[in-house]
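J.: I'd like to go over a predicted model; first the sequence, then the structure.
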Amino acid sequence: MNRQFSLAGLMRLRQTQQVAAASGLAQANSRSASVRERRAAAREELAESSGDAASAASLLAIAAARASAQSMLAELDALAASAEAEASEARTEYTEARRRAVGLEKLEARHGAAFEAHILRAEQSALDEIASSAWHRGSTQDAPRKATS
C-alpha cells in the first residue's frame, strides 16, 4: 500500500480554492458592512438636519437637499442590496469549496487509517512468523533422539 495519499495534489487545490473563497467571502462581508454603515450614517445625518425655512428660497433649498438626499439613499439602498447579493453568492461559493475540501480530507484520513492498519498487520505477521519459527526450532531440538547402539 502506498504511504502517500494519491489525491494529495487535488486536496491541496481544493484547500487553496477554499482559502480563496473564504477571502472572497470576507471581502464581500466587509463591503456589505461598509455600505450598511454608510447608509445608516446618511439616514442619521438626514434625521438630524433641521428643516426651518426662513424664506421661500431657503424652503426651495431644503426641498432640493431632501430630494438629493432621497436619491442618495435610494442609491445606497441599491448598493446595499447588491453587496448583500454578492455576500450571499460568496457564502455559497465558500460553502461549496468547503464541502469539496472536506470530502477529500475525509478520504485522506481514511487512507491514513488504512495505511496504518496495513503496517500494523504486516508487523503482526512478521512477529507471528518469528514466533512460529522459534517455536518450530524449539520443538525439533526437544524431540527425543534415537539412541544409536
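T.: Now that the structure is in, tell me what you want to look at.
J.: contacts and neighbour counts: CA atoms only from here.
T.: Noted.
J.: please identify which helix or strand holds the residue positioned nearest the centre of the chain.
T.: What sits nearest the mean C-alpha location of the chain, by C-alpha atoms, centre = their mean, is Arg98, with 4.3 Å. Arg98 belongs to helix 56-142 when elements are defined using DSSP states H and E.
J.: hang on, the earlier thing: separation between the nearest residue to the residue nearest to the centre of the chain once chain neighbours are set aside and Ser88?
T.: Nearest residue to Arg98, sequence neighbours excluded (C-alpha to C-alpha, 6 or more residues apart in numbering): Gln18, at 5.6 Å. Look at Gln18 and Ser88: by C-alpha to C-alpha, to the nearest Å, they are 16 Å apart.
J.: look at these two and report which has more neighbours.
T.: Neighbour tally, Gln18 and Ser88, criterion other C-alpha atoms under 10 Å: the higher count belongs to Gln18, 22 against 15.
J.: ok, second structure coming up, stack it against the first:
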Amino acid sequence: MRLRVAGVIVLLYAQPFTRIFQLTVNDVLHDGETTLLQLEEPASPIPEPAAALLLAYIADRDNMNTATNQASRWLFPGRRAGRPARPDHMSSRLREIGIPVAAARGAAIRQQLLELPAPVVADALSYHDKTTSRLLRESGGTWSRYAAGDHSRSPAGWAPKETRDS
C-alpha cells in the first residue's frame, strides 16, 4: 500500500520524492467528507479513490512497530526511529514495478499545466513560477496570457470607457 500511496502522490501532484517523504500525517486534512493534502496554501483536494487509499494507509502505516517509532508523525516513516523513509529506496521500488518516477512526475506537471494557468500550478504544487512557465512553453500550453491575481474586482480608480453611444 505504501508504494501505491507514494505513486499516487507523484502522479497527482507531480511532487519529487524528496518532498513527499517530508510530509507528515498532519499534512493530510480530513473533515469527514473532504480530504486535502497540504503541499502549499491552500491545501490541494485529493480525489476519490485516492483519498480512501491514503486514509487507509495512514491508519495502518508500516515501520511503526519499534518502541521509539510508535508516535511517528511522518507520512512515510523510515526504519530508523524518528526518520522518514529514504526517497532513493522508494523510487527504485516504484521503478521495479513499472513506474518511471521522473517521467511520471514530468508528465503529471505538464498535464496540470495544460489544464490550469502556470501561476496557479506553481502556487498549488510548490513549484517556482519560472519553472512552470518554462514547462508550459515546452508543452505547448495556451495559458501564456493569463494574468495572475484577484480578477473578481476592478482595480482602484478604474472606470469603464465611455462610448459615443452613451
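T.: Nice, thanks for sending it over. Every value quoted in this text rests on a predicted model; they were computed, and no experiment measured them.
J.: care to give me the TM-score?
T.: After superposition, the two chains reach a TM-score (TM-score structural alignment, normalised by the length of structure 1) of 0.24; 64 aligned residues with a C-alpha RMSD of 5.4 Å.
J.: give the other helices and strands that the top helix by length along structure 2 contacts.
T.: Looking across structure 2 with DSSP state H, the single longest helix is helix 101-115. Applying 3 or more C-alpha pairs under 8 Å, 6 or more residues apart in numbering; DSSP states H and E, one finds that helix 101-115 of structure 2 makes contact with helix 2-13, helix 87-96, helix 129-139.
J.: 7 Å instead, please
T.: Applying 3 or more C-alpha pairs under 7 Å, 6 or more residues apart in numbering; DSSP states H and E, one finds that helix 101-115 of structure 2 makes contact with helix 2-13, helix 129-139.
J.: and the first one, what's buried?
T.: This means helix 2-13 of structure 2. Buried residues in helix 2-13 of structure 2, counted by 16 or more other C-alpha atoms under 10 Å: Arg2, Val5, Ala6, Gly7, Val8, Ile9, Val10, Leu11, Leu12, Tyr13.
J.: look up how far Ala118 of structure 2 lies from the second one.
T.: For Val5 of structure 2, the distance to Ala118 of structure 2 under the criterion C-alpha to C-alpha works out to 26 Å.
J.: do the same with Asp129 of structure 2
T.: If you measure Asp129 of structure 2 against Ala118 of structure 2 using C-alpha to C-alpha, the figure is 7 Å.
J.: more neighbours: these two, which one.
T.: Taking other C-alpha under 10 Å, Asp129 of structure 2 and Ala118 do not tie; Ala118 has more neighbours (32 against 15).
J.: OK, contacts around that one?
T.: Contact analysis of Ala118 of structure 2 by C-alpha atoms under 7 Å, 6 or more residues apart in numbering lists Asp129, Thr132, Ser133, Leu136.
J.: which of the residues you listed count as buried?
T.: For the contacts of Ala118 of structure 2, buried by 16+ other C-alpha under 10 Å: Thr132, Ser133, Leu136.
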